[in-house]
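K.L.:
here are the coordinates; sequence isn't available:
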């Protein structure tokens, strides 16, 4: 997988891309990660990338030229014809998978990001994130360049870098080999449609608080059932809305009814 971030602050992105799971994935060659400064593509002597909005109003708006130029230059540099070895110059540019890259705009108006979208994006071979600043983007970027618009929540940040890095982290960790334990991503909250069950480790007792006896029993089938019940209980208590779309078995439904009777929740 290749992921590019187009930003005014590549140094900010590099601090995250070179650290922890992302840094290890980069070192192992699991994911090629880079940040590109679109100010380098400004077509004026002052290298300005923003201007005042037509029609008036506060704030500054990102100009289309440098962002279009950065994306197009990136695509020309990355992709070559597999038969001739020459740079691909026509539209649409396609990734080695045969699919065009996903060009993602991080903005509050975008589709609300969730684990299902992370799993969807993890199947792609190339993602490009556009990280903006200031008041907003020239609408032509949204209409004629991007393929996706994503939002990580109903609030506004000073720039798109933190939002994009959040998405990148959630996508890269799903790549084979990125995590030390391949089952970790499978059992994460939201991956199963439910919140994750609670975890415990040594010591078995800490300040009088004990690990549940079931987890010390060594009976793997009973432990799995306990974990499933705890996931259902935690989801009912904290995010009951998730239960409406979760894929539940008849056994799950019976456990859920028992939990509701015990807790008085509905």
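P.N.:
Nice, thanks for sending it over. Because the structure is a prediction, the values reported are computed rather than measured. Numbers count the residues shown, from 1 in each chain.

K.L.:
C-alpha only now, for contacts and for neighbours.
P.N.:
Noted.

K.L.:
From the rest of the structure, what touches the helix or strand encompassing residue 149?
P.N.:
Assigned by DSSP states H and E, residue 149 belongs to strand 148-151. With contacts defined as C-alpha atoms under 8 Å, 6 or more residues apart in numbering, strand 148-151 is touched by 102-113, 163.

K.L.:
Heading C-terminal from that strand, find the next helix or strand.
P.N.:
helix 161-172.

K.L.:
Report all helices and strands that that following helix contacts.
P.N.:
strand 2-7, helix 10-17, helix 20-28, helix 115-121 (3 or more C-alpha pairs under 8 Å, 6 or more residues apart in numbering; DSSP states H and E).

K.L.:
do you know which of those lies nearest residue 58?
P.N.:
strand 2-7 (22.0 Å; C-alpha to C-alpha).

K.L.:
Among the contacts of strand 148-151, find me the one that's closest to residue 224.
P.N.:
Looking across the contacts of strand 148-151 and measuring by C-alpha to C-alpha, the closest to residue 224 is residue 113, at 29.2 Å.

K.L.:
Grab the nearest non-local neighbour of that closest one.
P.N.:
residue 152 (5.2 Å; C-alpha to C-alpha, 6 or more residues apart in numbering).

K.L.:
hold the first one in mind and look at this next one:
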């Protein structure tokens, strides 16, 4: 296999580099990683600590529970890391991760992802190093690593050459602002339920119309917020 420069370079700053590539080393993402379509480097934040105990956190100013990642250590880790594209911080208070943001990132050269731990990251690092905060949902994790894996999985599958058929991503949930239509396969009859006849008709225009109608109906029913944005064109 001939080597070629990755189209997307991901660098992750974490206290647990052994968590990577994790599931990203399997299936489509793992195959693309082996083929050199994208690259991943997980760097240990502790390597930038300067004391003999490799201290990375301290008590929050003003009191409170937990610990906060030290600004000098984290900033040094960021400065030492190769950085292509935006610098991201996985954070529950960040902007929501959407398919639009995923497409934006996948179109770039790569990104640097900071994975927080403890109670969070010193605000001065976020400001001084221009970290863009991104959230994968309205809940709190033990650290940013699982969120980083989610983000990278979503990005990598959109890179050229990763999915077998480019069209396979065009009708997925959130593409065009709608949820995905239902899917069926053989056997045609299973536990008394038949595949909708239109899907077996061979009428491609009618099938496309059915898929679009189901996408709209499901979005109206399950995600009225998405449906409202779709109607107003604010996708």
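P.N.:
Good, I have the coordinates. Just so it is clear, the model here is predicted, and its values are computed rather than measured.

K.L.:
And the strand holding residue 149 of structure 1 against structure 2, how far off on average?
P.N.:
Strand 148-151 of structure 1 differs from its equivalent in structure 2 by a mean of 0.8 Å after superposition (mean C-alpha distance after the TM-score superposition for structure 1).

K.L.:
quick one: that strand to chain centroid distance?
P.N.:
Strand 148-151 of structure 1 has its C-alpha centroid displaced from the chain centroid by 11 Å (C-alpha atoms, centre = their mean, to the nearest Å).

K.L.:
which residue numbers in structure 2 go with it?
P.N.:
Counting by TM-score structural alignment, strand 148-151 of structure 1 pairs with residues 132-135 of structure 2.

K.L.:
again, but for stretch 9-23 of structure 1
P.N.:
Under TM-score structural alignment, the match for stretch 9-23 of structure 1 is residues 16-30.

K.L.:
Now the matching stretch: buried residues?
P.N.:
Neighbour counts over stretch 16-30 of structure 2 (16 or more other C-alpha atoms under 10 Å) mark 16, 17, 20, 21, 24, 28, 29, 30 as buried.

K.L.:
Would you map the strands across the stretch 1-150 of structure 1?
P.N.:
Counting by DSSP state E, counting those that start in this stretch, the stretch 1-150 of structure 1 has strands at residues 2-7, 32-37, 50-51, 61-62, 102-112, 126-130, 136-137, 148-151.

K.L.:
I'd like the ones you listed as JSON lines, with distance to residue 206 of structure 1 and mean neighbour count appended.
P.N.:
Output for the strands of the stretch 1-150 of structure 1, formatted as JSON lines (distance: least, C-alpha to C-alpha, whole Å; neighbours: other C-alpha atoms under 10 Å):
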{"stretch": "strand 2-7", "distance to residue 206 of structure 1": "43", "mean neighbour count": "23"}
{"stretch": "strand 32-37", "distance to residue 206 of structure 1": "41", "mean neighbour count": "18"}
{"stretch": "strand 50-51", "distance to residue 206 of structure 1": "56", "mean neighbour count": "18"}
{"stretch": "strand 61-62", "distance to residue 206 of structure 1": "54", "mean neighbour count": "21"}
{"stretch": "strand 102-112", "distance to residue 206 of structure 1": "40", "mean neighbour count": "19"}
{"stretch": "strand 126-130", "distance to residue 206 of structure 1": "45", "mean neighbour count": "24"}
{"stretch": "strand 136-137", "distance to residue 206 of structure 1": "51", "mean neighbour count": "18"}
{"stretch": "strand 148-151", "distance to residue 206 of structure 1": "40", "mean neighbour count": "19"}
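
K.L.:
Ok, which of the ones you listed comes nearest residue 205 of structure 1?
P.N.:
Nearest to residue 205 of structure 1 among the strands of the stretch 1-150 of structure 1 is strand 102-112 (40.7 Å), distances taken as C-alpha to C-alpha.

K.L.:
Residue 215 of structure 1 -> structure 2?
P.N.:
By TM-score structural alignment, residue 215 of structure 1 lines up with residue 199 in structure 2.

K.L.:
now do residue 73 of structure 1
P.N.:
So residue 73 of structure 1 corresponds to residue 80, using TM-score structural alignment.

K.L.:
Contact partners for the spatially most central residue of structure 2?
P.N.:
Nearest to the mean C-alpha position of structure 2, by C-alpha atoms, centre = their mean, lies residue 151 at 1.4 Å. Contacts for residue 151 of structure 2 (C-alpha under 8 Å, 6+ apart) come out as 97, 102, 136.

K.L.:
Of those, just say which sits nearest to residue 48 of structure 2.
P.N.:
The closest of the contacts of residue 151 of structure 2 to residue 48 of structure 2 turns out to be residue 136 (C-alpha to C-alpha; 27.4 Å).

K.L.:
Okay, that closest one and residue 174 of structure 2: tell me how far apart.
P.N.:
15 Å (C-alpha to C-alpha, to the nearest Å).

K.L.:
just residue 156 of structure 2 next, same as before
P.N.:
Distance, residue 156 of structure 2 to residue 174 of structure 2, using C-alpha to C-alpha: 17 Å.

K.L.:
Show me which of these two is the more surrounded one.
P.N.:
Neighbours per residue (other C-alpha atoms under 10 Å) separate residue 156 of structure 2 from residue 174, with residue 156 holding more: 28 against 17.

K.L.:
Map that one across to structure 1 for me.
P.N.:
Per TM-score structural alignment, residue 156 of structure 2 is aligned with residue 172.

K.L.:
residues contacting that match?
P.N.:
Counting by C-alpha under 8 Å, 6+ apart, residue 172 of structure 1 has contacts 22, 25, 31, 122, 178.

K.L.:
Residue 104 of structure 2 maps to what in structure 1?
P.N.:
So, by TM-score structural alignment, residue 104 of structure 2 is matched to residue 120.

K.L.:
What about the alignment partner in structure 1 of residue 59 of structure 2, how many residues nearby?
P.N.:
Here residue 59 of structure 2 is matched to residue 52 in structure 1, going by TM-score structural alignment. Using other C-alpha under 10 Å, residue 52 of structure 1 is surrounded by 14 other residues.

K.L.:
mean distance, the longest helix along structure 2 to its aligned residues in structure 1?
P.N.:
If you go by DSSP state H, structure 2 has its longest helix at helix 204-222. On superposition with structure 1, the mean distance recorded for helix 204-222 of structure 2 (mean C-alpha distance after the TM-score superposition for structure 1) is 0.8 Å.
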